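Peer 1: only the shape, not the letters, is given here:
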C-alpha cells in the first residue's frame, strides 16, 4: 500500500518540506516507499512515530485535509495479476458535463481511476482520463466502448494510450 503525497503545499505553493512538522516529515519518509504488508500497518507506523494509532490517524487525516497526502492506496502490479492490456482512455468532454460524467465513469467496475485534467490546446484536447485494465485486447476495447456509451454526445473525441511496461509508481520522495 502506498501513500501518495504532493511535492508542494497546495495552499502556499511552497515546497512541502518547508511546511511539515518533524513528526509529519517522519511520517512521509516512513511511508514514501509504501506501508509494510502486515496485518496492522498503522500500528507499525504508530510504533515508528512513537505515538498512538489514534494520533497517527489524526496526523494522516490532517495531512489529507491540507492536501499533502492525496490518497492511500494499494498499488498492484497489473502484469503479475494477468492484466496485459492496460490503457489510459482519454476523452474530450464538454466542460460543463465533464465533472458529473467523470463521477459516473469512476463508478464503472472496470475503471481503476478516473480524473479531470486541463486541456493543452491545440496539441492535447482531452480533459477526462479513465484507466482500465484487461486480460484481453477485445475486453479493453469493450470497456472503452462502454465508457463512450456513458459519455454519449458530451464526448467530442477520444483515444487510448496503451502501456507497454510498468513505469515508476511512486509519489514524492523526501530525504530522511
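Peer 2: Ah, there it is. All values reported here derive from a predicted model rather than from experimental measurement.

Peer 1: use CA for all of it now, contacts and neighbours both
Peer 2: Fine.

Peer 1: name the helices or strands packed onto the helix or strand hosting residue 25?
Peer 2: Remark: residue 25 resides in helix 22-31, with elements defined by DSSP states H and E. Packed against helix 22-31, as judged by 3 or more CA pairs under 8 Å, 6 or more residues apart in numbering; DSSP states H and E, are the following elements: strand 2-5, helix 41-49.

Peer 1: for residue 120, which of those is the nearest?
Peer 2: Residue 120 lies closest, by CA to CA, to one member of the helices and strands packed on helix 22-31: strand 2-5, at 24.4 Å.

Peer 1: which residues touch the closest one?
Peer 2: Outside strand 2-5, the residues that touch it by CA atoms under 8 Å, 6 or more residues apart in numbering are 28, 31-35, 68-75, 170-172.

Peer 1: burial count for the closest residue to residue 175 other than its chain neighbours?
Peer 2: Taking CA to CA, 6 or more residues apart in numbering, and ignoring the residues beside it in sequence, residue 175 has residue 29 as its nearest neighbour in space, at 7.1 Å. As a burial measure, the neighbour count of residue 29 was computed by other CA atoms under 10 Å and equals 16.

Peer 1: got the contact list for residue 29?
Peer 2: By CA under 8 Å, 6+ apart, the neighbours of residue 29 are 173, 174, 175, 176.

Peer 1: of the residues you listed, which is the nearest to residue 103?
Peer 2: Looking across these and measuring by CA to CA, the closest to residue 103 is residue 173, at 30.0 Å.

Peer 1: neighbours of that closest one, just the number please.
Peer 2: One way to gauge burial is a neighbour count; for residue 173, by other CA under 10 Å, it gives 15.

Peer 1: ok, it - contacts?
Peer 2: If a contact means CA under 8 Å, 6+ apart, then residue 173 has 29, 32 as its contacts.

Peer 1: which helices and strands does the longest helix along the chain pack with?
Peer 2: Among the segments of the chain that qualify as a helix by DSSP state H, the longest is helix 137-151. With contacts defined as 3+ CA pairs under 8 Å, 6+ apart, the secondary structure elements packing on helix 137-151 are strand 85-93, helix 95-106, strand 128-134.

Peer 1: one more to weigh against that first structure:
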C-alpha cells in the first residue's frame, strides 16, 4: 500500500533549468530512444545534466517518479473495477500490502470508514478485458483476504476521466 508524505524543506526547490525540464515533460517524455538527450537538445543542456537533474529532483522529493503510463483502454482493458473491502483494522496493514502486491492490482490504498454509511477501508483497482475478468480478480482478492474481510463490493467506472499531475504554468513576461 502506498503512503502519502509531505517533505519539509529538503532542498527540493526548482531552479530555472529544473523548471524548464518539468515544463517540457508535462505532456510526457519524447518517444525516442534517448529522451534525455532529446530534452537536452531542446533546452540547450547535455544528456548527463538532464538525467542528473531528474535524479536529484526525485531524490529530494520534488518529483515522485518518472514512469510509463500505458493507456489501458488501448490495450483492451476496458472494464475497471474499484474493489472495496471491509478489512479488520488489526489486519489492514498486512492485507493491504499483500493485495497491493497482486500483479493485477494497479493501485491499492487504505481510506477511513464513514459509518454507518460506508464501512469499506481498503480500495484496490483492477482492470480487465471483460466484467467477468474483473469479477474473477475480485474473487482472488476475496480468497486472499479470507476472514479478515467482512464484506466487499465493486464500483465500476462509468466514464473515462483524464488523469494528470500538477501542471506548472509558464511565467508571464513582465513589462
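Peer 2: Arrived safely. Predicted, not measured: the structure shown is a model, and the values here were computed from it.

Peer 1: could you list the buried residues of the longest helix of structure 1?
Peer 2: Along helix 137-151 of structure 1, these residues count as buried under the neighbour rule (16 or more other CA atoms under 10 Å): 140, 141, 143, 144, 147, 148, 151.

Peer 1: again with stretch 43-52 of structure 1
Peer 2: If you call a residue buried by 16+ other CA under 10 Å, then stretch 43-52 of structure 1 has these buried ones: 43, 45, 46, 49.

Peer 1: now the longest helix of structure 1 on structure 2. Mean distance?
Peer 2: Following the fit onto structure 2, the mean deviation recorded for helix 137-151 of structure 1 is 0.8 Å by mean CA distance after the TM-score superposition for structure 1.

Peer 1: which residues in structure 2 does that helix match up with?
Peer 2: Alignment of helix 137-151 of structure 1 against structure 2: residues 131-145, by TM-score structural alignment.

Peer 1: again with stretch 61-68 of structure 1
Peer 2: Stretch 61-68 of structure 1 corresponds to residues 55-62 in structure 2, going by TM-score structural alignment.

Peer 1: report the distance from that stretch to the chain centre.
Peer 2: Between the mean C-alpha location of stretch 55-62 of structure 2 and the chain-wide mean there is a distance of 17 Å, by CA atoms, centre = their mean, to the nearest Å.

Peer 1: in it, what counts as buried?
Peer 2: Buried residues in stretch 55-62 of structure 2, counting neighbours by 16+ other CA under 10 Å, are found at 57, 60, 61, 62.

Peer 1: repeat for stretch 70-77 of structure 1
Peer 2: The neighbour-count check on stretch 70-77 of structure 1 (16+ other CA under 10 Å) flags residue 72 as buried.

Peer 1: what sits up against it?
Peer 2: Contacts of stretch 70-77 of structure 1 with the rest of the structure, by CA under 8 Å, 6+ apart, involve 1, 2, 3, 4, 5, 6, 64, 166, 169.

Peer 1: from these, which two are the most distant?
Peer 2: Using CA to CA, the contacts of stretch 70-77 of structure 1 span at most 26.8 Å, a distance reached by 64 and 166.

Peer 1: the helix or strand that the longest helix of structure 1 is followed by vs structure 2, average distance?
Peer 2: Beyond helix 137-151 of structure 1 in the direction of the C-terminus, DSSP H and E gives the next helix or strand as strand 155-162. After superposition onto structure 2, strand 155-162 of structure 1 sits on average 2.2 Å from its aligned residues (mean CA distance after the TM-score superposition for structure 1).

Peer 1: contacts for strand 155-162 of structure 1?
Peer 2: 85, 86, 87, 88, 89, 90, 91, 92, 93, 94, 126, 148.

Peer 1: need the max-distance pair from those.
Peer 2: The largest separation in the contacts of strand 155-162 of structure 1, counting by CA to CA, is between 85 and 94 at 27.9 Å.

Peer 1: neighbour count winner among these two?
Peer 2: Set side by side, residue 85 of structure 1 and residue 94 show more neighbours around residue 85, with 20 against 17, by other CA under 10 Å.

Peer 1: ok, the corresponding residue of structure 2 for the more buried one - contacts?
Peer 2: Residue correspondence, TM-score structural alignment: residue 85 of structure 1 in this structure matches residue 79 in structure 2. Applying CA under 8 Å, 6+ apart, one finds that residue 79 of structure 2 lies in contact with 127, 128, 129, 130, 131, 134, 156, 157.

Peer 1: wait, a helix at residue 58 of structure 2?
Peer 2: Yes - the assignment for residue 58 of structure 2 (DSSP: H, G, I helix; E, B strand; the rest coil) places it in a helix.
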